[in-house]
Each structure stands twice: as C-alpha cells, then as structure tokens.
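Enquirer: Okay, here's the prediction I keep looking at, along with the sequence it came from:
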Amino acid sequence: MQLLLLSNSTSPQGFLTHALPAITEWAQLGTEPAHVLFVPYAGVTRTWDAYEALVADALRPAGLQLHSLHREATPLEAIARATHIVVGGGNTFALVRQLRQTGQLAAIAERVRSGGARYLGWSAGANLACPRLSTSNDMPIVDPLGFDTLGLVPFQINPHYTEAHPEGHRGETRQQRLREFALLNPGVAVLGLPEGTGLRVDGNQYTLQGDPQTPARWFTDTEAPAILPMGPWKL
C-alpha cells in the first residue's frame, strides 16, 4: 500500500502548501492517466462542492486533477477505477457515517489494500486509515453506525497532536486523553502527529515526515509516550 497520512491541511503558507512536496512524491504520476477521487464527506460547515474546488486548486501544482465522489452517478464504480483516493479533513464521525451507509467504506478499503489506489488523507482522512474511530479529536455530531474504519495501518492516529495546555484550562490534556485510551484498549498503540507532520507508508516501510523540531509521539500504555523523530521508523 502507498499511503500519506497528514496531521493537518492548513498552514501559514496556505491550504496543503506545506505538504505539496510530500504529496507530489506520494502521487508518483507516470504516463498512464490518473483517476484521482476526492472524498469530501468530512466537510460539514463547508459544502462538498466548495470543498472539492478548494482541494482541486491546492493539488493542481502537484499535477493532480481530481473528481469528487459526491458527483459520481455510480460511486462504487468510481472507487473501483480510482488510482488515487484523497480524503479530506473535517468531522470524522460525519465522514464515517456517509461512507458506511453507502457501502463506500468497504469499497475504499478493498481498493487501497489491493494496491489499486494510493491513499492520501489529512486530519479526519488520517483517522479513517486507522482500525477504529477511537482517537479522533472530533465531537460525535452524528452516529457513525459503527466504529470500524479502513484499517490500512495497524495502529491508531491522533492528528493535530499537541502538548499545549492553556493557562487556566481545567480540562484534560491531549496526552491524558490518549492515556485513557491506552488504559481501556491495552495493546493498541497510538501515533500522535503534531501539526505540520505526516506519515508516509510504502508497503511495510514507515517514514515520519515534517519539522524535526516537532517530533511525533508513540503511546503504547498509560506511561508517558515515546518521542519519535522524523525519518524512517520501524514498528
């Protein structure tokens, strides 16, 4: 499988601008026509049409011309033809519900696992690649009709990971929340991806990408997480 899982899409440079070199490398566009399918369903306050236009503009410099899944008359056939599947961020619960109730969740999993399509996801799209909808930062604004997701990686991801704890804030930190997950889900690891970072998956090879000053975190139990520097990484 060829995956690129990003923590975030926005940056001071613009929408997906910070990730364009990694996206271009991931895309591996050759001489054959590419069928790039965008999944906009995590967009809630942004319409799917507007989301499609935003992502199309952002990915054009990488040589990607996409079509949104919500416009397809036969979406399952579109998934079966796709060479690249791009899943945008937003609300993960809304994303999973729409994909599950249309049968598209299983179709995407099959297409990517078979090697037929490369997978790019940020924020909610990175959550979707995990085994379960369990380490999202989103509110459950809709019933996702189940917590199983694509299972493209054998661990959970927490995008937008931060160690920040504003002065006067009395709620739990992100690290505390992920330790709660570890306590109730023994043996299930979580990768915390800070802003500006991502995970490249090439078969069984994993590479953490991004600013070396913002290392990722690896939770395996209720103790403090391990710090993972950018670069090749072995499970």
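Expert: Perfect, thanks for sending it. Numbering: from 1, shown residues only.

Enquirer: Going by C-alpha atoms from here, please, whenever you check contacts or count neighbours.
Expert: OK.

Enquirer: Could you check how far the residue of the chain most remote from its centre is from residue 176?
Expert: Outermost residue of the chain with respect to the C-alpha centroid, by C-alpha atoms, centre = their mean, is residue 168; its distance is 31.3 Å. Noted for residue 168: a distance of 17 Å to residue 176, by C-alpha to C-alpha, to the nearest Å.

Enquirer: Next: residue 117.
Expert: Counting by C-alpha to C-alpha - residue 117 and residue 176 are separated by 36 Å.

Enquirer: here's the one I want to compare it with:
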Amino acid sequence: MKLLLISNSTNAGEQYLAYPLDAIDRFLGAVRDVAFVPYAAVTFSYDAYESKVQQRLGERGIRVRSVHREADPAEAIRRADAVCVGGGNTFALVRKMQEQGLVEAIREKIEAGTPYLGWSAGSNVACPTICTTNDMPILEPRSFGAIGAVPFQINPHYLDANPEGHAGETREQRILEYIEANPDRWVVGLREGCMLRYEEGRLELAGKRPARIFRKGEPVREVEPGGDMQFLMQYK
C-alpha cells in the first residue's frame, strides 16, 4: 500500500494545499494523473472543487480528473494511476461513495498498490469507519463503514484547547467516549499541518506537530514528527 493521509488542506494564513504540496509531489513520484473524488463538497460544485485542486496540483505537473465527470465513476477508479479524495463533509462523501461503489473500488486499488491520498474527510474514509469525523451528519449513508485501508481511526484537525467560554466537551473527551464504546480501536488525533505516510510497510508521522494517540486501557501518548507509528498497523 501507498497512503498519504493529511489532516487538513490549508493552514491558517496559507494558500490552499500549500503546506502538503511538496509531500504530495514526492508521494506520487512519477505518477502524474490522479482520479479525484469531490463528493465531500456541499456548498460549492464538484466542477469548482476539481478546478481548485487542479490549480494547485497543476503547479507540479499533476493532472486531476474528477470522477463526477465519468459515466461510471467506479470504473474510472479502477483505471486510475492514483486516487485522491478531498475534504469537506464526511457524511456526504461516504454516502455518494457507497452509492457509486467507490468504497470497494478504492479498497481494491489500494490493496493493489495504487497510491491513495486524501485530506480531512478524505483521510476519514481511509479508516474502518467514519465514526471519528468532526462533521455534522447532514446526510445519512448506508452505514458508517469506510474503506478500511488502515486498521485505526483518524480524527483530523485535532485540537487540544477548549475555546474560552465554551462549556462543551473537548475533542479529547469525544475521542475518549469513542474508545470507551470501541475498546479494540486505536485513534490518532492528527493535528493541523500533519500527515500520515505509509510506504514500504512503514507508517510515519510527517509535519511539524506531534500526533495524539488513544486506545482504551492505554495511556494517552504523543508521537513526534518522524516517529515510527508502525505499531498502529498491527491491530486489526
């Protein structure tokens, strides 16, 4: 497998997909054609999403073709040299992917070694389920089941702080609820500006900030950038 799972598309004060662009370019290597899944977009069109991603990745000579333009999106995935899934609303994304048979098609491509990259919701759907998304369930998918490329859950945009004046649960409290109900599952709190890269049988944290790791019965731990996170791949 080859995976690049990015927490967020844009850091504060930066341009869209600016911070992960070098990592995306290196990850894809000689692959210059990408099948793009835009279905997490809700308040803007799939055409606009494709254009926005193409504008940025095109700076490195990468051609983006959105599957929404295809008569058979699943077949477009099966033909793809690489698969890219953009962020937005995870529930809208997985519902459309389930309707079009993309969950299975992408899983098969990943297992065959096709590079997969995603950010935010695109990272969520690489997990066994979408249960650790931050998004509002604006649409109801057939199930919470996702691609399952990795055996753990990701919480993108992980925040440590509780906003001043807010008396609700912190992100950590939400995740602690999840692992209480799902004691066999690890969760990676992936802070903004960070990404998980899986290549040549090794899972590594990239970026400038540590990731926060949760599992019921285990002490919450921090893994620094560059740290080996291969232990997360050992739990099915």
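Expert: Received it, and whenever you're ready, just let me know what you need. Fair warning: this is a prediction, and the values are worked out from it, not measured in the lab.

Enquirer: Assign a three-state SS to the residue farthest from the centre of the first structure, would you?
Expert: coil (DSSP: H, G, I helix; E, B strand; the rest coil).

Enquirer: Alignment lookup: it to the second structure.
Expert: Alignment note: residue 168 of the first structure maps to residue 165 in the second structure; criterion TM-score structural alignment.

Enquirer: Next, the contact list for the most centrally placed residue in the second structure, please.
Expert: Computing the C-alpha centroid of the second structure and ranking residues by C-alpha atoms, centre = their mean puts residue 123 first, at 0.9 Å. Residue 123 of the second structure makes contact with 5, 6, 7, 85, 87, 117, 154, 156, according to C-alpha atoms under 8 Å, 6 or more residues apart in numbering.

Enquirer: Report the buried members of the residues you listed.
Expert: Using 16 or more other C-alpha atoms under 10 Å as the burial test, the contacts of residue 123 of the second structure include 5, 6, 7, 85, 87, 117, 154, 156 as buried.

Enquirer: For these, work out which two are farthest apart.
Expert: Farthest pair in those (C-alpha to C-alpha) is 85 and 154. Separation: 14.9 Å.

Enquirer: how about the strands in the first structure?
Expert: Here the first structure has its strands, by DSSP state E, at 2-6, 10-11, 14-15, 36-39, 66-68, 84-87, 118-122, 156-161, 190-194, 198-202, 205-209, 216-219, 226-228, 231-233.

Enquirer: Tell me which of those strands is the most buried.
Expert: strand 2-6 (a mean of 27; mean count of other C-alpha atoms under 10 Å).

Enquirer: Outside of that one itself, list whatever touches it.
Expert: Contacts with strand 2-6 of the first structure, where a contact means C-alpha under 8 Å, 6+ apart, come from 22-23, 26, 112, 115, 117-123, 125-126, 159, 193, 196-203.

Enquirer: coming back round to it: ok, the contacts of residue 123 of the second structure vs residue 209 of the second structure, which is closest?
Expert: For these, the nearest to residue 209 of the second structure is residue 7 (11.4 Å; C-alpha to C-alpha).

Enquirer: Just give me the neighbour total for residue 219 of the second structure.
Expert: 9 (other C-alpha atoms under 10 Å).

Enquirer: and the gap between residue 213 of the second structure and residue 231 of the second structure?
Expert: Going from residue 213 of the second structure to residue 231 of the second structure by C-alpha to C-alpha gives 11 Å.

Enquirer: Then residue 55 of the second structure?
Expert: On the measure of C-alpha to C-alpha, residue 55 of the second structure and residue 231 of the second structure end up 37 Å apart.

Enquirer: ok, residue 70 of the first structure - contacts?
Expert: 39, 40, 48.

Enquirer: which residue in the second structure lines up with it?
Expert: Per TM-score structural alignment, residue 70 of the first structure is aligned with residue 68.

Enquirer: tally of neighbours for residue 30 of the second structure?
Expert: 9.

Enquirer: do residue 60 of the second structure as well
Expert: Counted with other C-alpha under 10 Å, the neighbours of residue 60 of the second structure add up to 14.
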